[in-house]
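**Q** Sequence and predicted structure, then a few things I'm wondering about:
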Amino acid sequence: MTGKLDQVFAALADPTRRAILSMLLEDDMAVTDVAHPFEMSLAAISKHLGVLTSAGLISQEKRGRVKWCKLEPDALRGASVWMQGFGQFEPVNLDAFERFLAVELSGPVMPPEAGE
C-alpha cells in the first residue's frame, strides 16, 4: 500500500499531471486532445500520461488508431483515506497561538521592587 500511495503522491506533485487529471474529470480524451493545451511535445505529454497510468490514476486504451485516456477515480481513494486521518485533529487557531507565543516570548513579568 505504501508504494502505491507514494506513486500517487509523486504523480500528483506535478502541476501538468494535475491539470491533465482535471481535464479528464470532464470525459475520456484522446492523447492528442490531452496534449493540445500544453506547450510541450507529444512525447513529453506521453511521459506524464505514463506516470499517471503507473500510479493507477488513469487508464489508456487504444480505440482504432487513437489512444484514449480515462480517469480512474478509485485510485485516489487510498490517498484520500490517508489525508482524512489528519482530519481527526482540531484545526490550529493561529491567532490564539500567536497571542500565546507573544506572552511566552515576552518573558515573565517582574513586579516592581519595593522602594523604586
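**A** Thanks, I have it.

**Q** From now on I want contacts and neighbour counts done on CA atoms only, so please keep to that.
**A** Fine.

**Q** which residues in the protein form helices?
**A** In the chain, the helices defined using DSSP state H lie at 2-12, 15-26, 31-35, 42-54, 77-84, 94-105.

**Q** In CSV, list these along with mean neighbour count and distance to Gln60.
**A** Shown next, in CSV, are these (neighbours: other CA atoms under 10 Å; distance: least, CA to CA, whole Å):
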stretch, mean neighbour count, distance to Gln60
helix 2-12, 16, 16
helix 15-26, 15, 12
helix 31-35, 17, 9
helix 42-54, 17, 7
helix 77-84, 12, 20
helix 94-105, 10, 45
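
**Q** and here's the other structure:
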Amino acid sequence: APFRMSFAASAKHVRVLENAGLVRRKVHGRSHVIRLNPAPLAAADKWLRYYERFWRERLDTLEALIRAEDKAATRKRSRK
C-alpha cells in the first residue's frame, strides 16, 4: 500500500476536515475531488498572529522589568 493508513481511515480524516470547513468535496461519478478551503485557515492565521504579537509584547515587557530589577539588585549589592 502506498500509504500507512487504510482507505477507511483516510476517508474519516477527510470527513473531519470537511466538517471543519477546511476542505470541499465534489463528486464526479465515482471520483471525489477534494479541495482546500483556505478561508478558515486565513481566519485562524489572523487570530494566531494577533495573539503572537500580544504575548510577544507582554513577554518583552516582563523581560525588561526583570532585567531592570536584576540590575537594581546588583547595584544595591555592590554598594554594600
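**A** Looks like it came in fine. Because the structure is predicted, anything quoted here is derived from the model rather than measured.

**Q** nearest to Leu71 of the first structure, of the helices of the first structure?
**A** For the helices of the first structure, distance to Leu71 of the first structure was read as CA to CA. The smallest value, 5.7 Å, belongs to helix 15-26.

**Q** what comes into contact with the closest one?
**A** Ala11, Leu12, Val34, His48, Leu49, Leu52, Cys69, Lys70, Leu71 (CA atoms under 8 Å, 6 or more residues apart in numbering).

**Q** residues in the second structure aligned with that helix?
**A** Using TM-score structural alignment, helix 15-26 of the first structure lines up with nothing in the second structure.

**Q** Repeat that for stretch 50-65 of the first structure.
**A** The aligned range for stretch 50-65 of the first structure is 15-30, by TM-score structural alignment.

**Q** Pull the contacting residues for the spatially most central residue of the second structure.
**A** In the second structure, the centroid-proximal residue (CA atoms, centre = their mean) is Leu48; its distance is 6.1 Å. The contact partners of Leu48 of the second structure, taken as CA under 8 Å, 6+ apart, number zero.
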